[in-house]
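Asks: give me the fold of what follows.
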Amino acid sequence: MKSFIECSACMIRQSLEILNKHSTSNEQKSDILKLVLKALSETTITSINPPQLTNKVHSILKQELHIQDFYSEEKKESNKEALRLESFLNQLIASADNPLLTAAKLAIAGNVIDHGALASFDLNETISTVLEDHFAIDHFDRFEELVSKPNRILYLGDNAGEIVFDKTFISLLLKQHQTVIYAVKSAPVLNDVLLEDAKETGLAAMIPVIESGSTTAGTEPSEMNAEFRNYYTNSDLIIAKGLGNFETLYGLNDRKNKFFLFKVKCPHLGKYLNLSMKDIVFLEETF
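Replies: Okay, here's the model as predicted:
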């Protein structure tokens, strides 16, 4: 999916947030912002996808600030906050009329933990509302049918903190005789999940966790490493969490049984999909 012209405003907002946190002076902030604006002005924004645009901007910020992970503190705090909720999430799933549906909705609720798309978010409110919401795009029945028998599932993670919500969903899938491999990014970008987050939250002790090779806020096909590509091609089904994975993998028409789970956090993406902000989506790509 290609970027919208309006994505440039989000890039400027992200840049200012990072500069306000990490730059040492207004002069430095101004000089780096000029480089970002120059890069945006020289880019045909609608020719690349949003994660590629993010990488173009963040590479400038990383080079000029000499920092590779702008959100390391936020990721650790998000993991801690989500782990404090883990027992509560499992109780909600266990007491539900349809535990699989509830686990899926809670996994999507965790998608609100996003320091790239959102300046602020209310996790507890999101948990409360998402359980009452219906999927704006609803292919859950198809997924439920597929997991009624054993499958090899490749689960593409999105953000730190959110990974704990994924963990509760995966725990239920394991009980239903599914085999799950979890994929993380290979380098820091935004607050996307890394191998250290999988270890920190206990997911790596529960199932195999691999790096995708991707250094963008999604899963860029050209960056897939050999191990990940093998799982991507040969798994029975794929669960792809978050907007970044949707923006990089939707529309490729490269395989069947690929499901995208996310919460709409961008009004322009919402308009593109004819959805509203905060809608929750359980979408199977069909072709």
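Asks: drop to CA atoms for contacts and neighbour counts, all remaining ones
Replies: OK.
Asks: kindly provide the distance from S41 to C266.
Replies: Using C-alpha to C-alpha, to the nearest Å, we find S41 at a distance of 22 Å from C266.
Asks: which one's more surrounded, the two?
Replies: C266 (17 against 11; other C-alpha atoms under 10 Å).
Asks: wait, that one touches D114, no?
Replies: No: under the criterion of C-alpha atoms under 8 Å, C266 makes no contact with D114, lying 11.5 Å away.
Asks: give me the element A183 is part of.
Replies: Following DSSP states H and E, one finds A183 within strand 179-184.
Asks: packing partners of that strand?
Replies: strand 152-156, helix 162-175, strand 209-211 (3 or more C-alpha pairs under 8 Å, 6 or more residues apart in numbering; DSSP states H and E).
Asks: quick one: that strand to chain centroid distance?
Replies: Here the centre of mass of C-alpha atoms in strand 179-184, compared against the chain's by C-alpha atoms, centre = their mean, to the nearest Å, lies 14 Å away.
Asks: for stretch 265-277, same thing?
Replies: The chain centroid and the centroid of stretch 265-277 are separated by 16 Å under C-alpha atoms, centre = their mean.
Asks: which outside residues touch that stretch?
Replies: F4, E6, V112, A117, L118, A136, V264, K278 (C-alpha atoms under 8 Å, 6 or more residues apart in numbering).
Asks: between those, which is nearest I210?
Replies: Minimum distance to I210 across the contacts of stretch 265-277 is 23.4 Å, recorded for V112 (C-alpha to C-alpha).
Asks: contact partners for that closest one?
Replies: Contacts of V112 (C-alpha under 8 Å, 6+ apart): L118, F121, L123, T126, E162, K263, K265.
Asks: narrow those residues to those in strands?
Replies: Members of those lying in strands (criterion: DSSP state E): K263.
Asks: redo the contacts of V112 as CSV? Include distance to I60 and neighbour count.
Replies: Shown next, in CSV, are the contacts of V112 (distance: C-alpha to C-alpha, whole Å; neighbours: other C-alpha atoms under 10 Å):
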residue, distance to I60, neighbour count
L118, 21, 13
F121, 27, 12
L123, 31, 15
T126, 34, 17
E162, 27, 28
K263, 29, 25
K265, 25, 20
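Asks: one step back: quick one: which of the helices and strands packed on strand 179-184 is nearest T286?
Replies: Closest among those, using C-alpha to C-alpha: strand 152-156, at 17.6 Å.
Asks: buried ones in the closest one?
Replies: Using 16 or more other C-alpha atoms under 10 Å as the burial criterion, the residues of strand 152-156 that qualify are R152, I153, L154, Y155, L156.
Asks: output the contacting helices and strands for the helix or strand where K29 lies.
Replies: Per DSSP H and E: K29 is located in helix 26-41. On a contact count with 3+ C-alpha pairs under 8 Å, 6+ apart, helix 26-41 meets helix 7-22, helix 50-65.
Asks: could you also give me the structure for this second sequence? I'd like to compare it with the first:
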Amino acid sequence: MLYAPECGPCLKRQIQEAIELVGAKGDLADKITQVTEELFAQQDKFSDGLEFAAAIHQVIAEIAGSDDVYKELKDASTCQALILYPKVKEAIQKQDSPLVGALKVAAAGNIVDAGAVGLDIPIAEVVHAAVTEPFGRDDSARLIAELTAAQSILIIGDNAGETVFDRLLLEIIQEQLGKKDVYYAVKSAPIINDATAEDAVAAGLDKVATIFDVGAALPGMVFQRTSREFQRLFAKADVVISKGQGNFEGRAGMAHRPVYYLLRVKCGPNARALKVPPGTQVLVRLP
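Replies: Predicted structure coming up:
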């Protein structure tokens, strides 16, 4: 991610929300504010915005003494998504193309993003509307053709809760196109509300995919920081689908092979990069 002017205020909002989530008050809140302000003064030392954001959230977790600051929010998002799941799947199965409907819902599920959106996330409203909402950029026909021919699929996951709609997508893929070897990549440790293996299992993804640890815990994809095992899987998978803004922001590291980016655009820098308005659902193949 190239650090844009809008990223600073967004990160500062995240700091205040994290202070709220850990219940920090008085001296503890002041210490978090002071240390993160010191990091802002040193931001030029970081290779990119994803590394900087990771440092911000890691220092908050250390000061607060919490190894998963967003756990309650992640659990609540997953629970809410699981409640929505049966009716959303029923609506998808009534579409002329259930697979396109499932792709739209998986993109809409990317609204569950505490980093970009905040703590008040309108999951039900966005997901129900998504079934009939067009993609702002739409490579779905090409993706479906590649999925049809593929034996192996890698999905690079993003946020907890969103994981439920990714599970739904994988169920529809296998119902429509037959059995595939499916891998679902997650973060190696908690960072913001990004999904870990524990979050993926809570969403039921272990029933439809092999859960695969990327070997890094950053709020997005910094490919050079991932494990060799993940890099080998990334290289050999027939189709790669990358979910969410953070992974899209790390696209430069994944440019050596075609990747389908499936997300809901939530901020100005990504809207400009994709040439669509904020709030747009996107499915685009790069390069």
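Asks: superposed, how do the two chains score by TM?
Replies: A TM-score of 0.93 describes the superposed chains when it is computed by TM-score structural alignment, normalised by the length of structure 1; 284 aligned residues with a C-alpha RMSD of 1.7 Å.
Asks: a markdown table for the helices and strands packed on helix 26-41 of structure 1, including mean neighbour count?
Replies: Listed next are the helices and strands packed on helix 26-41 of structure 1 as a markdown table, based on neighbours: other C-alpha atoms under 10 Å:
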| stretch | mean neighbour count |
| --- | --- |
| helix 7-22 | 17 |
| helix 50-65 | 19 |
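Asks: could you dump the ones you listed to a markdown table with distance to F228 of structure 1?
Replies: As requested, these are exported to a markdown table (distance: least, C-alpha to C-alpha, whole Å):
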| stretch | distance to F228 of structure 1 |
| --- | --- |
| helix 7-22 | 29 |
| helix 50-65 | 19 |
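Asks: for those helices, which one sits closest to E77 of structure 1?
Replies: Per C-alpha to C-alpha, nearest to E77 of structure 1 of the helices and strands packed on helix 26-41 of structure 1: helix 7-22, 16.2 Å.
Asks: contacts for the closest one, please.
Replies: So helix 7-22 of structure 1 is contacted by 29, 33, 36-37, 40, 45, 50, 54, 57-58, 61, 65, 70, 116-117 (C-alpha under 8 Å, 6+ apart).
Asks: just want the angle from it to helix 26-41.
Replies: 160 degrees (axes from the mean of the first three to the mean of the last three C-alpha atoms, to 10 degrees).
Asks: so how much does helix 7-22 of structure 1 differ from structure 2 once superposed?
Replies: Superposing on structure 2 places helix 7-22 of structure 1 at an average distance of 1.3 Å from its equivalents, by mean C-alpha distance after the TM-score superposition for structure 1.
Asks: with stretch 76-90 of structure 1 instead?
Replies: Once fitted to structure 2, stretch 76-90 of structure 1 is off its aligned match by 1.1 Å on average (mean C-alpha distance after the TM-score superposition for structure 1).
Asks: in that stretch, which residues are buried?
Replies: Buried positions in stretch 76-90 of structure 1, judged by neighbour count with 16+ other C-alpha under 10 Å: K76, S78, N79, K80, A82, L83, E86, L89, N90.
Asks: kindly report the same for stretch 127-145 of structure 2.
Replies: Under the neighbour-count rule (16+ other C-alpha under 10 Å), stretch 127-145 of structure 2 has V127, H128, A130, V131, E133, F135, G136, R137, D139, S140, L143, I144 buried.
Asks: between those residues, which sits nearest E249 of structure 2?
Replies: Nearest to E249 of structure 2, judged by C-alpha to C-alpha, of the buried residues of stretch 127-145 of structure 2 is R137 at 16.7 Å.
Asks: the closest one reaches L283, doesn't it?
Replies: Yes: the pair R137 of structure 2 and L283 passes the contact test of C-alpha under 8 Å, sitting 5.8 Å apart.
Asks: shared neighbours, those two?
Replies: Counting by C-alpha under 8 Å, 6+ apart, nothing touches both R137 of structure 2 and L283.
Asks: the equivalent of D238 of structure 2 over in structure 1: neighbouring residues, count only.
Replies: D238 of structure 2 maps onto D236 in structure 1, with residues paired by TM-score structural alignment. D236 of structure 1: 19 surrounding residues under other C-alpha under 10 Å.
Asks: nearest residue to D236 of structure 1 other than its sequence neighbours?
Replies: What sits nearest to D236 of structure 1 in space, not counting adjacent residues and going by C-alpha to C-alpha, 6 or more residues apart in numbering, is R152, at 5.2 Å.
Asks: who's in contact with that neighbour?
Replies: Q178, T179, V180, I181, S235, D236, L237.
Asks: tell me the secondary structure at F282 of structure 1.
Replies: Using DSSP: H, G, I helix; E, B strand; the rest coil, the structure places F282 of structure 1 in strand.
Asks: gap between it and S128 of structure 1?
Replies: For F282 of structure 1, the distance to S128 of structure 1 - C-alpha to C-alpha - is 18 Å.
Asks: one more: R152 of structure 1?
Replies: Distance of R152 of structure 1 to S128 of structure 1, given as C-alpha to C-alpha: 31 Å.
Asks: cool, and L92 of structure 1?
Replies: For L92 of structure 1, the distance to S128 of structure 1 equals 11 Å [C-alpha to C-alpha].
Asks: K76 of structure 1 now?
Replies: Look at K76 of structure 1 and S128 of structure 1: by C-alpha to C-alpha, they are 23 Å apart.
Asks: likewise for E73 of structure 1?
Replies: Computed as C-alpha to C-alpha, the E73 of structure 1 to S128 of structure 1 distance reads 26 Å.
Asks: and for A82 of structure 1?
Replies: From A82 of structure 1 over to S128 of structure 1 (counting by C-alpha to C-alpha), the distance is 15 Å.
Asks: map S186 of structure 1 onto structure 2.
Replies: In structure 2, the residue paired with S186 of structure 1 is S188, using TM-score structural alignment.
Asks: I'd guessed that match sits against P219; true?
Replies: No: taking contacts as C-alpha under 8 Å, S188 of structure 2 lies outside contact range of P219: 11.2 Å.
Asks: of these two, who's got more company?
Replies: Set side by side, S188 of structure 2 and P219 show more neighbours around P219, with 28 against 18, by other C-alpha under 10 Å.
Asks: residues contacting that one?
Replies: The contact partners of P219 of structure 2, by C-alpha under 8 Å, 6+ apart, come to L50, A53, A54, I191, I192, D194, G246, N247.
Asks: TSV for those, including distance to V22 of structure 2?
Replies: Compiled in TSV, the contacts of P219 of structure 2 are given as follows (distance: C-alpha to C-alpha, whole Å):
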residue	distance to V22 of structure 2
L50	22
A53	18
A54	17
I191	14
I192	12
D194	17
G246	23
N247	26
